[in-house]
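S.K.: this one's structure only:
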């Protein structure tokens, strides 16, 4: 019975993993990299000018949110680059898992009810919202591929690494909150 269950788990079709291996991944990759470029351009240009016109409270919020946005997008871009490297055979699964352990896909945004948020430019809010949606999609794929979708071979590789074992235990503990 156990071998039968294990066989079933290993043969489950994982849509996220299949998507990363397909041509449709290119669209997600392009979307992510374009958003990184758009955010950088905005923060260096129009955003810098708009930030100067904000109240002190809103300017502080804008600065903090800009750091969160930049962190979020760099982490998503790192994940996308790892998937592309894995897909093209430039990295082994072990290398991807090692590097992926450094990627955090949990950078939140300040609640829109916080003082000063109503002063933040709409064009900037749009970038923040799109980055959060992109991060959520990537996090969902990551969970399906690397957590719930871990097959027998990957489980053996993960259990050979005590750090990965601890990360998996922590992720499992915090996912049931």
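M.R.: Sure, I can see it. No experiment lies behind these values; they were computed from the predicted model shown.

S.K.: from here on, contacts and neighbour counts on C-alpha atoms
M.R.: OK.

S.K.: measure the closest residue to residue 54 other than its chain neighbours to residue 24 for me?
M.R.: Closest residue to residue 54 apart from its sequence neighbours, by Cα to Cα, 6 or more residues apart in numbering: residue 119 at 6.8 Å. Distance from residue 119 to residue 24, counting by Cα to Cα, to the nearest Å: 37 Å.

S.K.: what do you get for residue 147?
M.R.: 22 Å.

S.K.: Mind checking which of these two has more residues around it?
M.R.: Neighbours per residue (other Cα atoms under 10 Å) separate residue 147 from residue 24, with residue 147 holding more: 14 against 11.

S.K.: ok, the residue nearest to residue 54 - how many residues close by?
M.R.: Here the count is done by other Cα under 10 Å, and residue 119 has 16 residues near it.

S.K.: Return the residues in contact with it.
M.R.: Residues in contact with residue 119, defined by Cα atoms under 8 Å, 6 or more residues apart in numbering, are 54, 55, 58.

S.K.: mind listing the helices for this protein?
M.R.: In the chain, the helices defined using DSSP state H lie at 2-10, 15-21, 24-44, 46-52, 56-87, 93-100, 122-142, 152-159, 162-175.

S.K.: Which of the ones you listed sits closest to residue 113?
M.R.: Among the helices of the chain, helix 56-87 comes nearest to residue 113, with 11.7 Å by Cα to Cα.

S.K.: follow-up on the earlier one: who wins for neighbours among the contacts of residue 119?
M.R.: Going by other Cα under 10 Å, residue 58 tops those with 19 neighbours.

S.K.: Check it against this one:
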């Protein structure tokens, strides 16, 4: 186990509003980059590929989109838990878990243009980090504290009012 893995495991019970907001911002920026690339610039790159690689390009663009959609849905669920809209014990229900996203084939990725490779790898990295957080929530937790929920809402509202 690497030091980085240990840090992430130590965070299993520390999904804070600030972490959720940071990851949400990262996911939305990645989504915008992916959309811009695959809908615009990537079209020219795709045309330069061999026919089989073009199919791989299309599949990988869908995988990137799927990963990002699952990430955003999971983060929005975490926000709802933090705000009290969803009880935290409900977070263990299968529909509240991070959705499954297929992995990319390294043999296909190396055939892609460099910009596509960066997006594919970035989405896979972010998905992997979110997956570790999601899996960390499966440990037995004490009953949710109403005081902690209130503190989380106050912290979120304070940051929202300060920034907005």
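M.R.: Now that the structure is in, tell me what you want to look at. Since this is a predicted model, take the numbers as computed values, not measurements.

S.K.: hmm, back to that, with distance to residue 45 of structure 1 as extra columns, can I get the contacts of residue 119 of structure 1 in TSV?
M.R.: Listed next are those as TSV, based on distance: Cα to Cα, whole Å:
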residue	distance to residue 45 of structure 1
54	15
55	19
58	18
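
S.K.: Which residue in structure 2 aligns with the residue nearest to residue 54 of structure 1?
M.R.: Under the alignment (TM-score structural alignment), residue 119 of structure 1 pairs with residue 111 of structure 2.

S.K.: Roughly how far does its match sit from residue 51 of structure 2?
M.R.: Relative to residue 51 of structure 2, and taking Cα to Cα, residue 111 of structure 2 is found at 12 Å.

S.K.: swap in residue 129 of structure 2?
M.R.: 33 Å.

S.K.: What does residue 33 of structure 2 correspond to in structure 1?
M.R.: For residue 33 of structure 2, the aligned position in structure 1 is residue 38, judged by TM-score structural alignment.

S.K.: Kindly apply the preceding question to residue 135 of structure 2 instead.
M.R.: Mapped onto structure 1 by TM-score structural alignment, residue 135 of structure 2 lines up with residue 143.

S.K.: Identify the residues contacting its match.
M.R.: Taking Cα under 8 Å, 6+ apart, one finds residue 149 in contact with residue 143 of structure 1.

S.K.: can you check residue 30 of structure 1 too?
M.R.: So residue 30 of structure 1 contacts nothing (Cα under 8 Å, 6+ apart).

S.K.: what separates it from residue 134 of structure 1, distance-wise?
M.R.: Distance, residue 30 of structure 1 to residue 134 of structure 1, using Cα to Cα: 12 Å.

S.K.: what's the neighbour count on residue 144 of structure 2?
M.R.: Residue 144 of structure 2 is flanked by 11 other residues according to other Cα under 10 Å.

S.K.: That one reaches residue 88, doesn't it?
M.R.: Yes. In this structure, residue 144 of structure 2 is within contact of residue 88 by Cα atoms under 8 Å, at 6.9 Å.

S.K.: What separation do you get for the most centrally placed residue in structure 2 and residue 129 of structure 2?
M.R.: Structure 2 has residue 71 as the residue nearest its centroid, 3.1 Å off, counting by Cα atoms, centre = their mean. Residue 71 of structure 2 sits 10 Å away from residue 129 of structure 2, going by Cα to Cα.

S.K.: And residue 140 of structure 2, by the same measure?
M.R.: To residue 129 of structure 2, residue 140 of structure 2 is 20 Å away according to Cα to Cα.

S.K.: Give the residue from the two that has the larger number of neighbours.
M.R.: More crowded of residue 140 of structure 2 and residue 129, by other Cα under 10 Å: residue 129, with 15 against 7.

S.K.: on that earlier part again, now the residue nearest to the centre of structure 2, nearest residue through space, not along the chain?
M.R.: Spatial nearest neighbour of residue 71 of structure 2, chain neighbours left out: residue 127 (6.5 Å); criterion: Cα to Cα, 6+ apart.

S.K.: OK, contacts around that neighbour?
M.R.: Taking Cα under 8 Å, 6+ apart as the test, what residue 127 of structure 2 contacts is 67, 68, 71.

S.K.: What is the nearest of those residues to residue 83 of structure 2?
M.R.: residue 71 (18.4 Å).

S.K.: Could you find the counterpart of the closest one in structure 1?
M.R.: Aligning on TM-score structural alignment places residue 71 of structure 2 opposite residue 76 in structure 1.
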